[in-house]
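> this is the structure alone, sequence omitted:
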């Protein structure tokens, strides 16, 4: 059913408390933007009562306040378990007003009580030095959604609803936000939402017509076109439109009741078995003027209902007496003397519909996921380990071993339903297909005979949108669950900005004693730069890590496990962690098994260490060969084999780095090494030839303060790529074993001209490789068949 909800159909409920709340919230929103004193207007407004810098966003606030007021009513009347996701993130004044009115803000921050002095603090702190930001942030009780960037509200809402069968997630989608790619794609979440095992998402598309300076696309669509769009997405929209407050309140109340009734019918039918297949879920389209109830005109120019109300409608209040007069008239239009008592607290009529206890939008535990998160039942990784009798003698696909372990993590959490695997159509491609033995992929029909691993209650989430997958996972984590996001390394950049917002959320949340840490956001980056057999240059970019290490060290970790067993140990570690973003880079192609599981656990605990089986330095190396990443490790060990054969007297130390943050000084990162430890590992005046998975300058950036930095030479990806053989990729970027031997010869003074013939032979091998692959289409046998065992034998 798709129709306009008329006011005449409003439910026979008392809406006066809703309207009183709305007026009070609007008053508080305006006060936060403008006032630093005289919060209850107990005296005429003077310029010194107004903040010197006016910052904030008024235009969206009245609509958000209206939604909050009505959600309060249905939660209290129906006992609905509900959280509130706000897409117009700069509606901070509205969210703060709601949390202060329902009492949760004062409970979290006792220095901001619900009285006149608390109101003064609430106003003064908003967008003020030492205060709170203008957008919705972790400081706002009841929020799971960082308002610093638009586009993610609806995917967060679906993530919150997955495996929360009793939850309703009311999600306000701004019409500006609705123009973003991530939001446009996230309407499809209903194709993955089970009415049996999941909660419900109720989108409220708020059309107020304008962005910062332009009209919004959806607000200008003819009704039939907008209706066709939303219905085509699979929704059943109800429309509420108008500018008369009484009529809009009555119509919105009716639309909300009809929507929740429809959700109840869908749940009952699906859970009783009376209905199968994908339901058509309700949504509400709310059209109200931008800047509603604010100044209609300023300086003779229309403001209300235009883009001019987006931020601060009256911009010169301190300097312009007419603006000051208008501001006072605007504030008094809400009749604050009827809304707040003599002490400044909300009167009973304002609070009549406020839910109680943890049912309040500001206090619901689902919006503070750290209070709900439980330790995952993780199987012991020893049972999934690759057997390693001798380093490098066998080959494994690391992510395939990981997939078998994740399968049993999925199985162990089946009854709890608090773990999911997310990825953009790449779970099987990334060799994690074993998870389908524990749970299929979520899919709300229809089904074809050729389909595999699809089910309505599946917990593997695949959609070819990195934005949507990450948004789902973030919503899932923020409401107290666990997960892994697996994706191709090169395309993680698509969600770089989402990572940025989430990392900031974690950092700010950690400062708040009332927000316990949630489970970490875990990335598995595979199909990486060095092994793109079916793809080419477009799929070759390891730079996401460079972006990650820009964030606060308290919340970011980066790992490069070099083989299957170190990947298993790393995965166990990150799934046990809290409050972090963990980036794990690992290959899916067959690669040497270097360490047994016990050695892998010790090595990962160290984060960086000497591989004694590959070293012959006896404590005084002539050169250190360092490596981070699976392919750099392989090429390093192959180079060591060549050096042993051709320069047997050279003392070589091999250092492998799993935890990239170990390279930082201890005072810059919690995992960083103190100088003495770093110097003991790498030396202070010894050449260090480093092979790194990504862009080489990152290693220089991490180590520039170390004593031996002038002796450090790094090889890595130089933005040279194509569709070619695996070994040719490392040759093209000068990270191959032969070039590494040349680098050693060029940097160890004692070798001098004694190694000239060896150097020449290494360059000859690179030339031979060039010709070989162009004739045979594959790598030379001594490359493709190389093993560490026997590689150090003297040449014949």
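Sure, I can see it. These figures come from a predicted structure and were not determined experimentally.

> rest of the way, CA atoms for contacts and neighbours
Noted.

> contacts for stretch 40-50?
Residues outside stretch 40-50 that contact it (CA atoms under 8 Å, 6 or more residues apart in numbering): 34-38, 116, 317-319, 324, 328, 336-337, 344.

> roughly how far is it from the heart of the chain?
Centroid separation between stretch 40-50 and its chain, computed with CA atoms, centre = their mean, to the nearest Å, is 43 Å.

> same thing with stretch 508-524?
11 Å.

> gap between the two ends of it?
Start-to-end span of stretch 508-524 (CA to CA, to the nearest Å) is 24 Å.

> what's next to that stretch, contact-wise?
108, 138-139, 368-371, 373, 473-474, 477-478, 480-487, 506, 574-586.

> longest helix in this protein, please.
Taking DSSP state H as the criterion, the chain has its longest helix at helix 245-272.

> sorry, back to before: just the buried residues of the contacts of stretch 508-524.
Neighbour-count burial (16 or more other CA atoms under 10 Å) applied to the contacts of stretch 508-524 gives 108, 138-139, 368-371, 373, 473-474, 477-478, 480-487, 506, 574-575, 577-586.

> which of these fall in strands?
Among these, the ones falling in strands (DSSP state E) are 482-487, 581-585.

> just give me the neighbour total for the closest residue to residue 103 other than its chain neighbours.
Leaving aside its sequence neighbours, residue 103 sits nearest to residue 114 (CA to CA, 6 or more residues apart in numbering; 7.1 Å). Neighbour count for residue 114, taken as other CA atoms under 10 Å: 24.

> for comparison:
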């Protein structure tokens, strides 16, 4: 422990220790009790929950930090939110927000009375109650504790563009072993003290995870100091187990740390010549796991060991000895010294908590929808592509969207509530025009030959999808807007982060007090069909399958086939809230199909017949429906339609494009689903449908299995075939190319194959010719690369 003064007077020390004891008492009560909350009678078996669920080991340390942050907030009038990294620290977060009064304000049934305490205890990890971790139901939380690794990156996301906010982020030593958390320490290289808030990382080392020591917990102070100094931090150590000494040490350390933070920000904001990355403070807190709990149970070490991790005393209902240990443990906090006769926290202790929105459970940054302002966006008509003859113009669709995003950045420059995130790929993904409005943020040294690096940039690039996702989540959850651009194959890296955020949205949408936040918007480009140069490792369209698993009111999936549809989709997604929007669009030059007015109508419908690309008699059903979703499948479908019409002029072909993928789903399953009558009008009730799809074919079957004509829907998509090859060969390897699509149509139209054997042979011959050509010349045949739609 650092040599410390004694900033707390004897009276202050007594009060803060009693407050901490109250939080610990409430935490233990939540894990164990369903009745007799203040132990006003001897503890009986029926007072104890039949199923004991919860995590004690990390909780007393979390409570200790919370109590001391309250002191700092009151003394300095600071705006602080608490990021609880240890996954199942829920008892502590609920206890502290109850003690400060926030919990009862939000949930009046959990009143500050003895009966309210009984309800508080019973609801925890109980059927019909609340989860054991810091979930959306927990006031003051913007961090889902169900998965470890993301607390620190969320904290930094919350601090960006929040100049008066301090995010106190507790990182558990088990969490510190995860890859995302290890990378998150580098977020300080992107935090600008002039315009951003501060993050105070508090590495809480209690030495153990579920059943093993932790790596950092066993590391020496010297090694930890070297490690975090190398990351660019100034580490402060607080360590011990004797409460009085620890309180004095923590108070002293917080005073010095917050002085450092204030000095860094003052220097940056008042000294125009200041430059470079400051050395922000952090705290390394060593305290025993299960601090203040039972020392031993059944002769086995508990406090200061992994046995304290979850429920230290397991059989309190059935074992009188265990029950006595629990009762002695809870009475050691002296509840009569903490709560009055009505069950309310005593006035002198209640006075320690901040007031109003300064309470960490009531801070509006932890309920970001309260602060959210609508994003200013330009008109998409200003960027409309004049398509000329259909398919004649070749445009990089994401480049057009980049112009729109550039001007969105400009429009929101004053409010500073919009950022673009991506793993070093903004330029690669053809969004480079945003650099006309801003630069990449960079707080490390900048060389004179560097390009688009600046301290005040609003594009955030780092080669970690985890950090991009986490920063964006923290940014959105505190009321701002953003876009995450990524290569399609590697967005899988954040699958579980998407899961957690989608779950958060699902629950928070059901809580009236949680106000809507801006949607999490993904732009997935450099996609599977244009990763021919990078090869098989870069070819995977499966992220949308994961997204489609989530609750229908949370997720949306868009596959715009050209620039004008991409503009509408991008604009629409940036305007939405409480959603996860996934946009898949190519960055390579591609044919343009729809005028802006047509694109708007098509996108609003979600799917529709392209009459201009169909050959049918509207008085009768077509012979075959050629459907498509995705830019490359759209091009190959239109090429197949041309081939079929030229070879079999009497064949009645309907061409259908789907831009909103979940429009295919039954409307009872998804709000965007086409009603059954509309679906049948588009796809017919009995005709073969050849569906060229961007991703894995089974998803289309999943989405349409309730539809009348499902048995006649035949899907071609990515079938896990790929290599380094030509763009067209990628489609051939997966049988999504125009020739396979045309052959499939002929095969599925009853009786047609027998009538046109010469057409079948010609199409197969084209496939052979293609195979030989690309392997001889290394590029696609001119008739493929130069193909244009014509009617």
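Yep, it's here. No experiment lies behind these values; they were computed from the predicted model shown.

> got a TM-score for the two of them?
Scored by TM-score structural alignment, normalised by the length of the second structure, the superposition of the two chains gives a TM-score of 0.99; 787 aligned residues with a CA RMSD of 0.9 Å.

> residue in the second structure matching the residue nearest to residue 103 of the first structure?
Superposed on the second structure with TM-score structural alignment, residue 114 of the first structure falls opposite residue 112.

> show me what contacts that match?
Taking CA under 8 Å, 6+ apart as the test, what residue 112 of the second structure contacts is 98, 101, 104, 343-345.

> and these as JSON lines, adding secondary structure, distance to residue 430 of the second structure and neighbour count?
As requested, the contacts of residue 112 of the second structure are exported to JSON lines (DSSP: H, G, I helix; E, B strand; the rest coil; distance: CA to CA, whole Å; neighbours: other CA atoms under 10 Å):
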{"residue": "98", "secondary structure": "helix", "distance to residue 430 of the second structure": "50", "neighbour count": "25"}
{"residue": "101", "secondary structure": "coil", "distance to residue 430 of the second structure": "50", "neighbour count": "21"}
{"residue": "104", "secondary structure": "helix", "distance to residue 430 of the second structure": "50", "neighbour count": "18"}
{"residue": "343", "secondary structure": "coil", "distance to residue 430 of the second structure": "62", "neighbour count": "20"}
{"residue": "344", "secondary structure": "coil", "distance to residue 430 of the second structure": "60", "neighbour count": "17"}
{"residue": "345", "secondary structure": "strand", "distance to residue 430 of the second structure": "59", "neighbour count": "24"}
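
> contact partners for the spatially closest residue to residue 777 of the first structure that is not a sequence neighbour?
Residue nearest to residue 777 of the first structure in three dimensions, not counting chain neighbours: residue 725, with 7.6 Å by CA to CA, 6+ apart. Contact partners of residue 725 of the first structure, counting by CA under 8 Å, 6+ apart, are 533, 773, 777-779.

> which one in the second structure is aligned with residue 725 of the first structure?
Match for residue 725 of the first structure (TM-score structural alignment): residue 726.

> for the aligned partner of residue 130 of the second structure in the first structure, give its distance to residue 453 of the first structure.
Applying TM-score structural alignment, one finds that residue 130 of the second structure aligns to residue 132 in the first structure. From residue 132 of the first structure over to residue 453 of the first structure the distance is 47 Å, taken as CA to CA.

> neighbour-wise, which of these two wins?
Neighbours per residue (other CA under 10 Å) separate residue 132 of the first structure from residue 453, with residue 132 holding more: 19 against 15.

> who touches that one in this structure?
Taking CA under 8 Å, 6+ apart as the criterion, residue 132 of the first structure is in contact with 125-126, 139.

> same question for residue 481 of the first structure.
Per CA under 8 Å, 6+ apart, neighbours of residue 481 of the first structure: 369, 372-374, 418-419, 518-519.

> could I get those residues as CSV with distance to residue 70 of the first structure?
Shown next, in CSV, are the contacts of residue 481 of the first structure (distance: CA to CA, whole Å):
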residue, distance to residue 70 of the first structure
369, 24
372, 27
373, 29
374, 33
418, 31
419, 33
518, 29
519, 32
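
> can you pick the most crowded of those residues?
residue 519 (29 neighbours).

> against residue 327 of the first structure, how distant is that one?
For residue 519 of the first structure relative to residue 327 of the first structure (CA to CA), the value is 45 Å.

> and what of residue 752 of the first structure?
Counting by CA to CA, the gap from residue 752 of the first structure to residue 327 of the first structure is 81 Å.
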